[in-house]
Structure formats: structure tokens, C-alpha cells
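1. Sequence first, then the predicted structure, then my questions.
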Amino acid sequence: MDSERNVPTGILGFPVAPFNEKDELDEQALYKNISFLISNGLESIFIGCGAGEFHAISEDEYETMIDIAHEATQSQVPIYTGVGGNIRTAVRQAELSEKKGVDGYLILPPYLVEGTHQGNVEYISQVAQSTQLNSIVYQRNNVLLTKESLQQLVTIPQVVGFKDGVGDMERNIQLTQAVGDRLQWMNGMPMAEVTMPAYIPLGFEGYSSAISNYIPHISRLFYDSLLHGDKETVTDIYRDVILPINDIRKQRPGYAVALIKAGMEIVGLPVRNTVRPPLTPVESSHYKELEAVINVAFDKYSLQTK
């Protein structure tokens, strides 16, 4: 990989889009969300992506979120944005990201349509080449890449990373073997801690952690234990925290985002248990279940911050 185009590794921070009682973007809550992630040692900030309800925010809110990210990070960590949707919108967001001085962007999949392999390559290529910023390819839903597709994309200097949100390990082996360390590999599965042990041997050195928004000490302890072969701690955290939260997450569609906000509210961050349609807030019974797991996360595991 070009040394001038390094991509963040480790635990990647994905802030939410907090909304107030009037369903407006809560700028102070977002600032605190980002500051909290940085103070707890996360290596990068990805603003306006899936956890940030990319599908539901306006263009003005999107731009404001980037400004707040700059204000909160103070150049301490790289900032990446989410760009996607129809091709013209994605390019416009990429160009805005470059104008705003971020480090790069995550190319989200186009919506409502399923393209061919070559169509997906063209979509990603046009967005990646619209600026000189770093581009990270996101394999998810309707964008499944073959090794031939990825080999085409890595000829573009701006394409520096690959994030997988599908979990097809046979495909991931084919892709990593075909491209090797030309790209930085990231695990983007929902509740990525669940699958991270399977990704590390393939060269995936970073992952997006939803739970880092409210229990970052668990994210850090889990990942450090995983990297250092501390199987006992990994097993304990799986049993006590990660798998119980994952079980709650699977109870309703959209909980991958809504559960983050509920967890943040539980730990006292100024984020309400509200999401924009078509997502729905976490139900009361599931909220109480999450609260019980979070209590275990603090009672049993010491709070470790960077």
C-alpha cells in the first residue's frame, strides 16, 4: 500500500446521529459522542455512515455532522465520511467531503437496485476517482465483489481499503488471497466482535465496533485479548457481554442502529432512544435486557480508557 494512503486499523468509531425532541440533529450530543470515542482510544471516526443513519439525514445535516467531527477530533484521528445512494449523490458527497478536508470516505452501496459485477465496479470507480481522497469499498447487501472485480478496483490509487459486511468467508478468502496487502481489510459485520476471530487470520486488522459508543472498555479489552491470545478473557466477554447483546440485536430489524442509541442513553450519554423511520426505537423489554448486560459489563470488567 502507498505509504501516503494509510487507512485506519484497530477499533473504528462510528458515531450515531442524535436527534432532539423536535427530531432535529442534536449537535451537542454528537460532539459528546465523538469526544467520548476519542477519549476512549478509538483510532478513527467514520461520520454519517450506517450507525449515523445515512439513509435518513438531510444534506444540511450531513454537512453539519462533518463540521462537528472536525471540531470534536481536533485532528487527533482521521475522519472518514459515508457516501452512497444514487451515483450523482454519492459523487456530490465525495466532493463535499474533499472540500471539508476529511481523510477519506466509505463508499456505501447504491440503494433499490442490484447491479451487475461490472456495474458495481463502475459505480465504485466513479465515486473513488471523483476526488483524491482515500476510498474504502464496502461489500454489503447488493454489492458483492468477485476477485476479478476487486482486481479492477485496486488499479485505482484512491481505493485503499475494503470493508466486509456480508460474512461470506469463502469469498473473503478468495479476495484477500487475490489482492493481499494492497488493501487494508476491515470487518464491518453487525456486532463485529462476534466474528472478529474468524477475520484476523485473513489479514483484517480493523473493525467497526457498535458497542464502543457506550462500553468502549469492553471493545478494547476484547480486541486486545483476542490479539494476544487470551482465550479465557475472550470467552468470558463473549458469554457475559457480546453474545447477550447480539441476541438482543437480532430481535428486531434495525436494532443494529437503535440498540446503539439505547445503550448510550443507558450509560448517561445525551442520546435519546429515538431513530428516524423506517427504523424504530428499542422496545421496553429489550431495553431492560440491554441495561442488565451493560451493568455486568461495568460490574465485572474494570473500566479501562486510553
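-> Nice, I can see it.
2. going forward, measure contacts and count neighbours with C-alpha atoms only.
-> Fine.
3. In contact with residue 243, which residues?
-> Residue 243 makes contacts with residue 194, as judged by C-alpha atoms under 8 Å, 6 or more residues apart in numbering.
4. what about it, which SS state?
-> Using DSSP: H, G, I helix; E, B strand; the rest coil, the structure places residue 243 in helix.
5. do residue 30 as well
-> Residue 30 ends up helix, using three-state DSSP.
6. Please report the distance of it from residue 70.
-> 12 Å (C-alpha to C-alpha, to the nearest Å).
7. of the two, who's got more company?
-> residue 30 (25 against 21; other C-alpha atoms under 10 Å).
8. unless I'm mixing things up, the more buried one is touching residue 14, no?
-> No: using C-alpha atoms under 8 Å, residue 30 is not in contact with residue 14, being 11.1 Å away.
9. ok, and the closest non-adjacent residue to the most centrally placed residue in the chain?
-> Computing the C-alpha centroid of the chain and ranking residues by C-alpha atoms, centre = their mean puts residue 208 first, at 4.2 Å. Nearest residue to residue 208, sequence neighbours excluded (C-alpha to C-alpha, 6 or more residues apart in numbering): residue 12, at 4.7 Å.
10. Second structure for comparison follows:
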Amino acid sequence: MQVQNQFKGTGVAVITPFTKENAIDFPALGKVIEFLISNRVEYLVLLGTTGETPVLSTSEKTEILQYSYEKIAGRVPVVVGIGGNDTMHLLEDFKLLPLEKAAAVLSAAPYYNKPSQEGIFQHYKMVAESSPKPTILYNVPGRTGRNMSAGTTLRLANEVPNIIGIKEASGDMAQCMQILRDRPEGFLVLSGDDALALPQMACGMEGVISVAANAFPLEFGDMVRACLTNNFKEAKAINDKLIPTYDLMFAENNPAGVKAFMYKMGLINNQLRLPNVPLSHPVFSAIEAWMANNR
């Protein structure tokens, strides 16, 4: 079986719970992992941007991985987020972080530097050639400040053997369709936009790496599974109910939105590390109202 077949369906960009003192809340993390696996998600993505990795130390990242591997115990595949805007420093992370039990790494395009398309290509080429695990690209221009073009994605897909897929979060449907049309056989294309996942899967994407599925793993996963079996009527019915949650989750900040939902569900504290802060009262109240009427 090709390694990329493990990543079809719903992957969850797992949040990092914190105590009220802003330490990592490992018991809550264990509770979240059990909640996700018991609700049938296909795999977990640890240390993604939804996990607030920019404010985690290397030792904290190591602890999260070791604790999570033990809790997951091989029940679902694990993808580890390793990205950054300093290419050489990123390569050091491959040596520092425990990746033996990971099935793949997910690497966000360089942020802030705004490299050219050639710079993005050379960055990913070096990353993939240095990675001990298969590499999934992550294009998220809303965070990085630079879109990775379809041409660059396809060039990487064709020229760099260790690159097996992309999490595409540009929100540009024309770009997504070009990648889906021209990708080499076996190259995995995953949605990185919860609100666009249904139409993107209708165009041929094989799944989603989701934020919303932290809070709604069964519902969101059922929507994705319906898409994968071409049952778009059922998928739309589920997605229609979830649309308000997407708006609320991303109204101010990720992961403040999804953490607010999970706090109301009793899974975690409503705690983030600066510069992120919990949702404002009006948005939090809107989440409370939605939960009261829909749970």
C-alpha cells in the first residue's frame, strides 16, 4: 500500500491544551486524543499551527510527541508538523524531534520571508531530501504571506520523490482544480479549508486536514466519508449543519475558535498562549448559543 493512502479521509490538526498556568495540559491532551480516535478520525496531525507550535519550545514539542505516541499506541497514523522560515534551522528539527513513530511530516511553506516561487521550490526540495519521513506540502498563504503556485506544487510533485502530497489551503478553487488535473499519479491532494472541503472533494481531493474536526470529529468525518463514496447529498446535509461553526471558529483567530467549542464540551481549558487570546465575549456568546441549540 502506498504510504499516502493512510491520509485519505479526515486528519485532525490537533490543538495543544494548556493549564490555567499556561503549561501543557497533558491529561487534557490525552482526553482529546481519545475523543478523536473514538470518533473515527483517520489520522492525527501533531504540532501543526493549530497546535500553537510557534509558542512551543523544542523540549515541549518533544514531550507532546512522546506523550501522544504513547496514548495513540499505533491505533491511527500520525503526521508531525515541521515547518519554518529558516530552512537550515528546520533541518535541525528533523534531528531533534522524535519522528520514529510518525508516518509523515507536514511542512508549511516559509512565512514572512515571502520567497520567490524558485525559493519555495528550493526550500521544499532541501526539506524533503533531508526528511526521514515522507513529506506533505502545506500551502497556506493567509498565514505565510506568499502563495505557492500550482506550477511550483506540480514541479515539486514531479521532481522530488519524497514529496507525497499537499495540504492546499489557498482557498483558490481554480488553483486547486489545476493541481488536481495535472498532478502525477498517486500524489495526494488534501483540503486545508474546512468550509471548502465539500466542493474541493467534489473536484477530486482525497480528504481534509481539519481544524473543525477537533470539536466535531464524527460529524465532520461522516461528511468526508460521504464525499469519498460520492454521496454528496448526505455530505451536503451534514455540512449545512456545520457551516455556522466554521464561521464562528475562524471569526477572530485559530485556534481560539475551536478551543472555545472544546471548552464548552468539557474537553479543555479556554486557554491560549500569547500573542493569541481567547475569543471576545460576543463571539464566545454566539458559540454558547449555537451549542445550546444544536447539542
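-> Good, I have the coordinates. Source: prediction; values computed, not measured.
11. what secondary structure does the residue nearest to residue 208 of the first structure sit in?
-> Here residue 12 of the first structure is recorded as strand under three-state DSSP.
12. The host helix or strand of residue 135 of the first structure vs the second structure, mean deviation?
-> According to DSSP states H and E, residue 135 of the first structure maps onto strand 134-139. Mean deviation of strand 134-139 of the first structure from its aligned counterpart in the second structure after superposition (mean C-alpha distance after the TM-score superposition for the first structure): 0.6 Å.
13. who's in contact with residue 93 of the second structure?
-> Neighbours of residue 93 of the second structure in contact, by C-alpha under 8 Å, 6+ apart: residue 82.
14. so is residue 222 of the second structure in a helix, a strand, or just coil?
-> Per three-state DSSP, residue 222 of the second structure ends up helix.
15. contacting residues around it?
-> Residues counted as contacts of residue 222 of the second structure (C-alpha under 8 Å, 6+ apart) are 235, 238.
16. give me that answer again for 10 Å
-> By C-alpha atoms under 10 Å, 6 or more residues apart in numbering, the contact set of residue 222 of the second structure is 9-10, 39-41, 216, 228, 234-235, 238-239.
17. got it, and residue 162 of the first structure?
-> 7, 106-107, 135-139, 150, 175-176, 183-188, 204.
18. Quick one: classify residue 186 of the second structure as helix, strand or coil.
-> At residue 186 of the second structure the chain is in coil, as set by three-state DSSP.
19. Now do the same for it: its match in the first structure.
-> With TM-score structural alignment as the criterion, residue 186 of the second structure lines up with residue 182 in the first structure.
20. how close does residue 171 of the second structure sit to residue 152 of the second structure?
-> As defined by C-alpha to C-alpha, residue 171 of the second structure lies at a distance of 17 Å from residue 152 of the second structure.
21. got it, and residue 4 of the second structure?
-> Distance from residue 4 of the second structure to residue 152 of the second structure, counting by C-alpha to C-alpha: 20 Å.
22. which of these two has more neighbours?
-> Higher neighbour count among residue 4 of the second structure and residue 152: residue 4, with 19 against 16, using other C-alpha under 10 Å.
23. wouldn't the more buried one be in contact with residue 165 here?
-> Yes: Residue 4 of the second structure is within contact range of residue 165, at 7.5 Å (criterion: C-alpha atoms under 10 Å).
24. about what we covered before: next up, the contacts around the match of residue 186 of the second structure.
-> By C-alpha under 10 Å, 6+ apart, residue 182 of the first structure lies in contact with 1-2, 151, 154-155, 159-161, 176.
25. Find the pair from these with maximum spatial separation.
-> 2 and 176 (17.4 Å; C-alpha to C-alpha).
26. If you count surrounding residues, which of these two has more?
-> In terms of neighbours (other C-alpha under 10 Å), residue 176 is the more surrounded of residue 2 of the first structure and residue 176; the figures are 20 against 10.
27. And that one, how far from residue 199 of the first structure?
-> 11 Å.
28. cool, and residue 230 of the first structure?
-> Distance of residue 230 of the first structure to residue 199 of the first structure, computed by C-alpha to C-alpha: 17 Å.
29. just residue 229 of the first structure next, same as before
-> Distance, residue 229 of the first structure to residue 199 of the first structure, using C-alpha to C-alpha: 14 Å.
30. Please identify which of these two sits among more neighbours.
-> residue 199 (21 against 11).
31. who's in contact with that one?
-> Residue 199 of the first structure is in contact with 164, 167, 169, 172-173, 185-187, 192, 205-207, counting by C-alpha under 10 Å, 6+ apart.
32. got the buried residues for the longest helix along the first structure?
-> As assigned by DSSP state H, the longest helix anywhere in the first structure is helix 284-300. By 16 or more other C-alpha atoms under 10 Å, the buried positions in helix 284-300 of the first structure come out as 286-287, 290-291, 293-294, 297.
33. and what of stretch 151-170 of the second structure?
-> For stretch 151-170 of the second structure, the neighbour count (16+ other C-alpha under 10 Å) marks 152-154, 156-157, 160, 162-170 as buried.
34. and the two most separated of those residues?
-> Between any two of those (C-alpha to C-alpha), the greatest distance is 22.4 Å, for 162 and 170.
35. Quick check: neighbours shared by residue 176 and residue 199 of the first structure?
-> Joint contacts of residue 176 of the first structure and residue 199 (C-alpha under 10 Å, 6+ apart) are residue 185.
36. which stretches of the first structure form helices?
-> So, for the first structure - with DSSP H - the helices run 27-39, 59-73, 87-99, 117-128, 147-153, 169-179, 196-199, 216-227, 231-237, 243-249, 255-266, 284-300.
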